[in-house]
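Chemist: Got a predicted structure plus its sequence, pasted below:
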Amino acid sequence: MESRQITEVYGEVSGFPVPFSAHVSDEQFPEFRVYTVTAEWNQINLVQGCRLHYTQQWTLIADSNNHNSVRTVLPPGPCVPVSGELLRGLSPSRGLRAVVRETGSHQLLEIWDCHGLRKCLNLTTLNKHGRVYDDAQFGCLSWSECENKLLYVAERIKNSSTQTHDESDRNVYCEDWGEALTSKSSLVICVVNLQDSTVGVLQGIPTELSPGQALWAPGSQSVFFVGWYHEPFRLGLKFCSNRRSALFKLDLDGQCDRLSGDNLSVFCPRLSPDRSTLVYLQGQVFGPHSQCLSLQQLDLKSRKTSALLDVINRPEAGEFAGVYEALPSCCWSADSQRVVFSSARRNCKDLFMVDRRSKKVTSLSDSTTDFSKVYGSWKLLTVQRDLLVVCCSGPSTPPTLRVGFLPSAGAAVTWWTLQQPDMTFDFHWAAVDVRPSPEEDNTQYPGLDFGAILVKPSHPLHDARIPLVVFIHGGPHSQFPAEWNCTTAGLAELGFAVLMVNYRGSTGFGQHSILSLIGQIGSQDVKDVQRAVLTALQSDATLDPERVAVIGGSHGGFLSCHLVGQYPEFYRACAARNPVINAATLLGTSDIVDWRYTSVGFQYSYDKIPTAEALAAMLEKSPITHAAQIKAPVLLMLGGRDRRVSPHQGLELYRALKSRASPVRVLWFPEDGHSLSRVDTQADCFLNTALWLSQHL
């Protein structure tokens, strides 16, 4: 296998555009109604080493007397590249578009209408705040009902009038919110008055809060926001839905009231179209950093809160398994009675609707096709005017844009495909259900099972059995849904079979499955992966049990290194990205120190001081304890700016293997963080992983 062949395959599988947001507008005519769907896409350009961003529009013509019946879908307009946009938002009437754009070192606020650019403010030179936040954690751009004001979140500007002139102040340590949020520390909510072109910072937010995800309350004289508590110190927020936060209402005169319960985790507030109800997600503080969430509804008139969806501990077979991910910005039906969202369900990601009156949950994904052969993932981009816009994909089918109207009671959605990929792949894939052996059952949470997804080329490159690559997700409380994954697709295109394992603790299997892993890392999850591999090998005679490798990142790297240490005769190669190697030495360097305690079964509090008992438990559950048994060649890929898992973790294993003359190689990416997400880094990691697997399998 040559580098050129691998590079060509990666360019093919990584180049498919992915829709990440959409919006809908409509117009009524005497005999028909016209819907305009605008989708925003990202696409990797390997030549430039960057991600491209563009928009595209579709026109749907529906019957006048039956808006839910599409008569015609017109061919789409051309793709329009977008440059420098950080945030964007349509006004309530859809007549105005606000854009926060970055040009050089300046950030601009632009207001566009049907005649072109209507207003432009240079937010940087106004010097009212620091950088505008465009991340999903805090960022927002919200229009008032009257369309005269805009709301966003930015970094607080340092007030020179209150600063001393002591030279030592320049080097005072400033906390931030950790991995992927390193430049974010002290937040403010800003209001732009479009009539007089002024920008103001809202006052009255308690000093112990970092505000974000703000939106206008009815009447536009107050705002709702989520406040994250940052005292006594900040912990990493990225991928962590277990941080103490609450929902607040802030009047423009500075009066601030908490609307949700205390000592909870709250995020994703979404206001109903009739502006009477606010829904939001709620979870527990500390414990698993990602968990099954409840969906709460707040009646704004009575200020009473009730659970629309509760946490699901053990889902029934084939039933809704709970909420595990953020809500899209638009998730309400037009009648304000239904909420639509995507969520993990076992090895898939499904599309659901909950009715506020009955609290009944309905699956909206297409039941007329063979689900297991087409789409294993349905991700809601938006629902507006009752038109759903979703991104569908599967292990052999790249992202596809589809639309359908919310159905009446008991009816199914009729789906139309707006944009499908220019090619699909001839892979065979199937979900695998796995049950632990009796001795591997969790006595505290007995009877749990888990799953995996097996992807393999339908026509192997050679007559021999297919080498198997075991792919393990990080988290550990995340999931490998049956969706398009360019690493899996690239390996399958190169002739490997890939087994993506959702061990106990993965999302989509209920809260008990998540809780079962606490205190059991390095044991239960390791045995689950091995059990899944043995199940796949026993059920599929085309797989080669003599050529098995393992790959994964973060906790997936932790498990990869455990597997080659605990089963040294079984695995022939390992490739790990930013793996946890020694949880005891990681304790003082990770931005999520709470998880280091929780994962090994210790309760966390901010004033926790390491004890010999806790450090011993962390060391005992770490791959470094099995390093002397490792025989398989190990490839390590490390991000020099990783705040979550210090790159010195990987170097600790590197030294242990080098001292024993065991084959090991390190790739060091000095400008990348935990996710190794730079375009050139991802391409380099795939190339080296494929070469490593080819060489050693």
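Modeler: Yep, that arrived.
Chemist: Please count neighbours and contacts with C-alpha atoms only from this point.
Modeler: OK.
Chemist: Does R596 touch N582 like I think?
Modeler: No - taking CA atoms under 8 Å as the definition, R596 is not a contact partner of N582, at 10.5 Å.
Chemist: Between these two, which contacts overlap?
Modeler: M618 (CA atoms under 8 Å, 6 or more residues apart in numbering).
Chemist: for the closest residue to Q420 other than its chain neighbours, helix, strand, or coil?
Modeler: Spatial nearest neighbour of Q420, excluding adjacent residues (CA to CA, 6 or more residues apart in numbering): T400 at 4.6 Å. Assigned state for T400: strand (three-state reduction, DSSP: H, G, I helix; E, B strand; the rest coil).
Chemist: could you measure T400 against K631, distance?
Modeler: 42 Å (CA to CA, to the nearest Å).
Chemist: Please enumerate the strands of the stretch 351-500 of the chain.
Modeler: 361-363, 377-384, 387-394, 397-405, 416-419, 427-434, 450-457, 466-472, 497-502 (DSSP state E, counting those that start in this stretch).
Chemist: cool, and the stretch 201-350 of the chain?
Modeler: Under the criterion DSSP E, counting those that start in this stretch, strands of the stretch 201-350 of the chain are mapped to 209-216, 222-229, 245-251, 256-258, 265-271, 277-283, 294-299, 304-309, 338-345, 348-355.
Chemist: So for S21, which of those strands sits nearest?
Modeler: Nearest to S21 among those is strand 338-345 (13.7 Å), distances taken as CA to CA.
Chemist: angle of the closest one against strand 294-299?
Modeler: Taking axes from the mean of the first three to the mean of the last three CA atoms, to 10 degrees, strand 338-345 and strand 294-299 form an angle of 170 degrees between their directions.
Chemist: what's in contact with strand 338-345?
Modeler: 320-325, 327-328, 331-333, 349-356, 378-380, 383, 479, 481, 507-509.
Chemist: Can you measure across stretch 321-341, start residue to end residue?
Modeler: First residue to last in stretch 321-341 (CA to CA) measures 13 Å.
Chemist: buried residues in that stretch?
Modeler: Across stretch 321-341, burial judged by 16 or more other CA atoms under 10 Å covers 321-328, 330-334, 336-341.
Chemist: Show me the helices in this structure, by range?
Modeler: 3-14, 123-126, 486-493, 511-516, 524-539, 555-566, 583-586, 593-598, 612-620, 648-658, 679-696 (DSSP state H).
Chemist: helices or strands up against the first one?
Modeler: The reference is to helix 3-14. Using 3 or more CA pairs under 8 Å, 6 or more residues apart in numbering; DSSP states H and E, the elements in contact with helix 3-14 are helix 486-493, helix 679-696.
Chemist: put this beside the first:
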Amino acid sequence: MTKLAYLANKSGGAYCQCSTLVLYNWLEKQTKTVVNIVDTINGDEFPGLYSLLLPERCWCDDNIRVVIDTEWRSKCEAVVINTDTSEVIRLTKDDEIGNWHVLDVVDDYVLAQCSPPNQPHFLMVGELPEANKEQEIKWNRLGEDATLEDITWKILKHNRSPDGDVTKEFESVLISPKTDSSKKPPLVVYPHGGPHSVFSSEYSLYAAALCKCGFAVLFVNYGGSTGFGQASIEALPGNIGTADVSDVQFAAECVVNSAFKLVHKRRVFLAGGSHGGFLTAHLIGQYPDFYRAAVLRNPVVNIASMMHTTDIPDWCCVEAGLGFDFKTICDPAGYQALWKHSPIRYADQMKTPSIIMLGANDLRVPPSQGKELYKALHSRGVTVRLLIYPDNSHPLNKVDTEADAFMNIVKWFWDHLHKEVPEETI
């Protein structure tokens, strides 16, 4: 092997941005950029590279092409990249499979982990054809088909014009139980964390289980999500708490008011963790009559207080639109800016029954954030529960914790499912 391929990002700025693919030739001692950052896209064009790391083995036998996966709008696709010509070719265009994760490349055989939202992960293997014929690859499934036939899914495209002349495009993934056309399921709106991440159309145990319990789930990839071009990512810092909140609410209202009547319009719930919890708190503050109940997992509540307790203080400043330097001491104007973007400012408007779930050992969003919201809601007479999970950090992903959290989420939603809501508030 005479070449090294690696991903590169500029220092500073938002976490999880569009990457460049760089090639270093050991023999010639030269570096060249193979794939550049993509700022904007039209339709389903290649949006740039969004991968945290490359497969340990990604080179083809010709020592020219590499096979990796990348977020591509609301999917994750496998691509082959010619390091001589910089050509990027998508190997996966199956509308039935939303997520492809390249695990290994050996002797031009590509092994990938795949799944759509209604099927647990499975393996696919394909032999990569010669250069310029890559799209002819034939994939072979390993193992049996375990599709959940009673769950359906689709990617929804949203177009919003917040500035009048400029149309903003983003997407969401709607996962629903198959029901009688006269029975509309309640909806759980679920924005992702990050904020610069994405819900690819892959299997989610929580989403599938919620569908089995009768709920539809809307995963919202609001503006600033990865996989939609670098310009979308750079547009969000300085606008969190407004632009992302408006996108999520717009997506929810699109589904609720759809002419296809996909869900029950008066039974809408809300859930989110980390920045998704931040958005959940904002939404119940800015749209207090829209949601029946909410679940917040390790939510960002007050950025001004979080900045001095989190392990990522730069995140607080960058996403609030402020510059960051470790030597800088925040002044009153800076604290005011952090407060302006924080959902705690809407505490007086919040009345949605809420359950807050915290990891006792969370360093990313310390539990003091969720406790601050709990105190604010409880003191104002809002129905609220606080669950703290020992020995858990930010993901809340220990087996017993996942089980307990899911049972509490479903029970919380069921308890508020048949609550009467005045028609004029919808």
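Modeler: Arrived safely. Not measured: the values here are computed from a predicted model.
Chemist: Point out the most buried one among the strands of the stretch 351-500 of the first structure.
Modeler: Across the strands of the stretch 351-500 of the first structure, the average number of neighbours (mean count of other CA atoms under 10 Å) peaks for strand 497-502, which reaches a mean of 29.
Chemist: Check the mean deviation of it from the second structure.
Modeler: Compared with the second structure after fitting, strand 497-502 of the first structure deviates on average by 0.4 Å (mean CA distance after the TM-score superposition for the first structure).
Chemist: That strand packs against which elements?
Modeler: Using 3+ CA pairs under 8 Å, 6+ apart, the elements in contact with strand 497-502 of the first structure are strand 450-457, strand 466-472, helix 486-493, helix 524-539.
Chemist: To D113 of the first structure, which of those lies closest?
Modeler: D113 of the first structure lies closest, by CA to CA, to one member of those: helix 486-493, at 38.5 Å.
Chemist: what sits against the residue mapped onto P195 of the second structure from the first structure?
Modeler: Matched to the first structure by TM-score structural alignment, P195 of the second structure sits across from P476. The neighbourhood of P476 of the first structure, defined by CA under 8 Å, 6+ apart, consists of G505, S506, H555, G556.
Chemist: how much space between whichever residue in the second structure pairs up with the first one and S197 of the second structure?
Modeler: In the second structure, the position corresponding to G505 of the first structure is occupied by G224, as judged by TM-score structural alignment. Summarising the geometry, the distance separating G224 of the second structure from S197 of the second structure, computed by CA to CA, is 8 Å.
Chemist: out of those two, which sits in the busier spot?
Modeler: G224 (28 against 20; other CA atoms under 10 Å).
Chemist: For the more buried one, list the residues it contacts.
Modeler: G224 of the second structure is in contact with P195, H196, S232, I233, E234, A235, L236, D244, counting by CA under 8 Å, 6+ apart.
Chemist: distance of the alignment partner in the first structure of the last one from L454 of the first structure?
Modeler: Counting by TM-score structural alignment, D244 of the second structure lines up with D525 in the first structure. If you measure D525 of the first structure against L454 of the first structure using CA to CA, the figure is 18 Å.
Chemist: G283 of the first structure - how many residues pack around it?
Modeler: G283 of the first structure - counted by other CA under 10 Å - has 24 other residues nearby.
Chemist: cool, the one 3 residues further on as well?
Modeler: Neighbour count of F286 of the first structure, defined by other CA under 10 Å: 20.
Chemist: counterpart of it in the second structure?
Modeler: Under the alignment (TM-score structural alignment), F286 of the first structure pairs with G12 of the second structure.
Chemist: Report the separation between that match and L210 of the second structure.
Modeler: In terms of CA to CA, G12 of the second structure sits 38 Å off from L210 of the second structure.
Chemist: Same question for Q249 of the second structure.
Modeler: 21 Å.
Chemist: quick revisit: to G200 of the first structure, which of the strands of the stretch 351-500 of the first structure lies closest?
Modeler: Per CA to CA, nearest to G200 of the first structure of the strands of the stretch 351-500 of the first structure: strand 377-384, 30.6 Å.
Chemist: Can you tell me what sits against that closest one?
Modeler: Outside strand 377-384 of the first structure, the residues that reach it (CA under 8 Å, 6+ apart) are 20-25, 328-334, 340-342, 348-351, 365, 388-394, 481-483.
Chemist: orientation of it relative to strand 387-394 in degrees?
Modeler: Here the directions of strand 377-384 of the first structure and strand 387-394 differ by 170 degrees (the same axes, to 10 degrees).
Chemist: which residues in the second structure does strand 377-384 of the first structure align to?
Modeler: Using TM-score structural alignment, strand 377-384 of the first structure lines up with residues 99-106 of the second structure.
Chemist: Have a look at how far, on average, that stretch is from the first structure.
Modeler: Relative to the first structure, stretch 99-106 of the second structure is 0.6 Å off (mean CA distance after the TM-score superposition for the first structure).
Chemist: Quick one: distance of that stretch to the chain centre.
Modeler: How far stretch 99-106 of the second structure lies from its chain's middle: 21 Å, per CA atoms, centre = their mean, to the nearest Å.
Chemist: picking that back up, please identify the deepest-packed of the helices and strands packed on helix 3-14 of the first structure.
Modeler: Highest mean neighbour count among these (mean count of other CA under 10 Å): helix 486-493, with a mean of 24.
Chemist: quick one, it and helix 3-14 angle?
Modeler: Using the same axes, to 10 degrees: helix 486-493 of the first structure against helix 3-14 is 130 degrees.
Chemist: Need the strands of the stretch 351-500 of the first structure in JSON lines (columns: distance to A541 of the first structure).
Modeler: Output for those, formatted as JSON lines (distance: least, CA to CA, whole Å):
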{"stretch": "strand 361-363", "distance to A541 of the first structure": "35"}
{"stretch": "strand 377-384", "distance to A541 of the first structure": "28"}
{"stretch": "strand 387-394", "distance to A541 of the first structure": "24"}
{"stretch": "strand 397-405", "distance to A541 of the first structure": "25"}
{"stretch": "strand 416-419", "distance to A541 of the first structure": "37"}
{"stretch": "strand 427-434", "distance to A541 of the first structure": "14"}
{"stretch": "strand 450-457", "distance to A541 of the first structure": "12"}
{"stretch": "strand 466-472", "distance to A541 of the first structure": "9"}
{"stretch": "strand 497-502", "distance to A541 of the first structure": "12"}
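Chemist: Quick one: closest of the ones you listed to L250 of the first structure.
Modeler: Smallest distance to L250 of the first structure across those (CA to CA): 27.2 Å, for strand 377-384.
Chemist: Give me the angle between the closest one and strand 348-355.
Modeler: 30 degrees.
Chemist: quick check: angle from strand 377-384 of the first structure to strand 397-405?
Modeler: Counting by the same axes, to 10 degrees, strand 377-384 of the first structure lies at 40 degrees to strand 397-405.
Chemist: Good, wrapping up.
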